[in-house]
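Peer 1: coords below, sequence missing:
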C-alpha cells in the first residue's frame, strides 16, 4: 500500500469524476489519501470529500497564498475547534511562500505562527509549504516551539540541502512529489539519496506537478506510484520496501489516521 499524503480532491479539477479518480487511486495501490485544506472558509467542502470516502482524510488550514484573504477568519481557537472533526489528521497547508508573495510576508508569518500554536495545543502534525523562505520557516518553527515537541513535514520538498538537514534535525519528515521525477531535479535526487527512509513520505499535490511521464497533465492520486518508484530507485530499495516504509512513516506521523480502514491488506490479514 502507498499513501498520497497531499492532494486537493476538493478542487474543481476533480468535480466531474471524483469517484473515478479515487477508484483509480485504489486500483494503483493507493490505500490512503489526504485532501488538503487551503482556505479555512472552504473547510466544510474539504471535510465533505473526506467524509465521502473511508480511505480519504483531510487537513485544516490556510495556504500562505491566502493568508491575507483569510487572516480575519484564522484564529488559534478556530483551528483547535475545527480540528476536532474526526477526519482531520493535520494542520495546513501552512507556511511561507516568498516566491509568489501573494500575501504580505508579515501576514504569512503571523498566520504560520497561529498554525504552530494550534499544533502545540492539539498535538496534530504541521503540513508546511515553504518556497524561497527556508531561513524564516525553520526560525519561526523553533521560536514558536520553544523546546516543546512539534511534529510535521515539509510538503512537496524541493528546497536545498541545508533546509532538509535542519528539518530532519528538528524531527520533521520530508514529503516528495512528482518533482523528484523531473529531468532537471538531479540536485533534489542527490538530497533524497541521503534522507533516512524512516523520514520520507510521498505525495502528488494533485492536480499539480504530475510526475514523468504525465508531466504537464492533470495530476491525480494514482500517480503517487510513479513518484514512489522513482524514490525507490534513488534510494536503491525495492518499490515494495519503499511503499512499506513510507506508509509506516505516514501512520506514525498522522496518528489520527486509521490503519485498519479500507485499503490496508496487512491490517486485514
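Peer 2: Received it, and whenever you're ready, just let me know what you need. Quantities reported herein were computed from a predicted structural model and do not represent experimental measurements.
Peer 1: for the rest of this, base every contact and every neighbour count on C-alpha atoms.
Peer 2: Will do.
Peer 1: which residues of the stretch 1-150 of the chain fall in strands?
Peer 2: Ranges of strands within the stretch 1-150 of the chain are 2-7, 30-35, 56-60, 88-97, 126-131, based on DSSP state E, counting those that start in this stretch.
Peer 1: how about residues contacting the first one?
Peer 2: By Cα atoms under 8 Å, 6 or more residues apart in numbering, the list of residues contacting strand 2-7 from outside reads 29-36, 155, 175, 201-207, 220-221, 224-225, 243-244, 246-247, 250.
Peer 1: residue 122 contacts residue 80, doesn't it?
Peer 2: Yes. Applying Cα atoms under 8 Å, one finds residue 122 in contact with residue 80, separated by 6.6 Å.
Peer 1: wait, doesn't residue 218 sit right on residue 205?
Peer 2: No. Here residue 218 lies out of contact with residue 205, judged by Cα under 8 Å, at a distance of 10.4 Å.
Peer 1: here's the one I want to compare it with:
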C-alpha cells in the first residue's frame, strides 16, 4: 500500500538522506517540512533527486522570535517552491510574546503564496485558528493554493469556517488518541482528510521502518473511527492534492 505522510520532519531524522532513500524503496510519499529557510536552503541540493520527498520551505512560528530576520530568505525561495511549511501561528504561553512578529511573518508568507499561486501549504495553528483563517481569507489564499491545517486542535466554530474555506486537514495518531482530536476528526468531510506523522516528534519514529509502522497504525485507527472513510478515499484525497 502506498503511504502518504503529509507532515514529517525528515531533516530531523538521524540520517536525512538515508531516510529519503528508504522512503523510495518503501513507496512512502513524504511532505517534508522544514523549520527554517536556512535548513531548506541546505536541503534543496541534498534531496532534489528523491522523488518521494516533497521538500517544503518553512519558518516555524515557534522559532520566529529568533529567526524573523530570515523572512527575506523565505521570500527569496518562495516563488519557485511548490511546497510551503511548516508555517503558521502559535499563541501558546511560551511563544505568545512573539505574537506580533509571528503575525507579520505569517501574513507576509501567505500574501506571497497567494500572489504566486499553486502552493501546497502545511499550517500550524495552535491557539490561533481564528487569526490563521483571518489571514488566509484576507488574501483569498485557499482559492489560489491548497492549505492544510496540520494537527488542528482549535474550536469547532473555526473548524467549520476552515471547511467552508476549502482547507484540508492532516491527522496524526495523537489526535486519534485524544477526545478533542476525535471530536474534530468526526466533523471533517471525508474528501478533506489526510494523514501525517509529525515525526520524529510522535512516538519516536526516526527511520522509515518505524515511520511506516506509525503511519499504518494511524490509518488503521482512523478507519476504525470513521466508518464512512476508506483507503480508496484517502488515496483519492492525496491524488487530488498533488495532481490537480
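Peer 2: Noted; the coordinates are in hand. Remember, predicted model here, so these are calculated numbers, not experimental data.
Peer 1: re the thing from before, between residue 122 and residue 80 of the first structure, which one's more packed in?
Peer 2: Here residue 122 of the first structure and residue 80 are set side by side on neighbour count (other Cα atoms under 10 Å), and the busier one is residue 80, at 20 against 16.
Peer 1: distance check, residue 192 of the second structure against residue 92 of the second structure.
Peer 2: To residue 92 of the second structure, residue 192 of the second structure is 26 Å away according to Cα to Cα, to the nearest Å.
Peer 1: picking that back up, got the strands of the stretch 1-150 of the first structure as a markdown table, with distance to residue 185 of the first structure and mean neighbour count columns?
Peer 2: As requested, the strands of the stretch 1-150 of the first structure are exported to a markdown table (distance: least, Cα to Cα, whole Å; neighbours: other Cα atoms under 10 Å):
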| stretch | distance to residue 185 of the first structure | mean neighbour count |
| --- | --- | --- |
| strand 2-7 | 20 | 29 |
| strand 30-35 | 24 | 27 |
| strand 56-60 | 28 | 28 |
| strand 88-97 | 20 | 28 |
| strand 126-131 | 16 | 25 |
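Peer 1: and the helices in the stretch 151-269 of the first structure, which stretches?
Peer 2: Taking DSSP state H, counting those that start in this stretch as the criterion, the stretch 151-269 of the first structure carries its helices at 161-170, 186-194, 224-235, 239-253, 265-268.
Peer 1: per the alignment, residue 191 of the second structure corresponds to what in the first structure?
Peer 2: With TM-score structural alignment as the criterion, residue 191 of the second structure lines up with residue 198 in the first structure.
Peer 1: count the residues that sit near that match.
Peer 2: Using other Cα under 10 Å, residue 198 of the first structure is surrounded by 16 other residues.
Peer 1: quick check: it touching residue 249?
Peer 2: Yes. Counting by Cα under 8 Å, residue 198 of the first structure does reach residue 249; the two are 6.1 Å apart.
Peer 1: now which residue in the second structure aligns to residue 54 of the first structure?
Peer 2: Matched across to the second structure, residue 54 of the first structure falls on residue 51, judged by TM-score structural alignment.
Peer 1: mind checking which of the contacts of strand 2-7 of the first structure are buried?
Peer 2: Burial of the contacts of strand 2-7 of the first structure was assessed by neighbour count (16 or more other Cα atoms under 10 Å); the buried members are 29-36, 155, 175, 201-207, 220-221, 224-225, 243, 246-247, 250.
Peer 1: just to revisit the earlier point, so residue 192 and residue 92 of the second structure - more neighbours on which side?
Peer 2: Looking at residue 192 of the second structure and residue 92 with other Cα under 10 Å, you find the greater number of neighbours at residue 192, namely 19 against 13.
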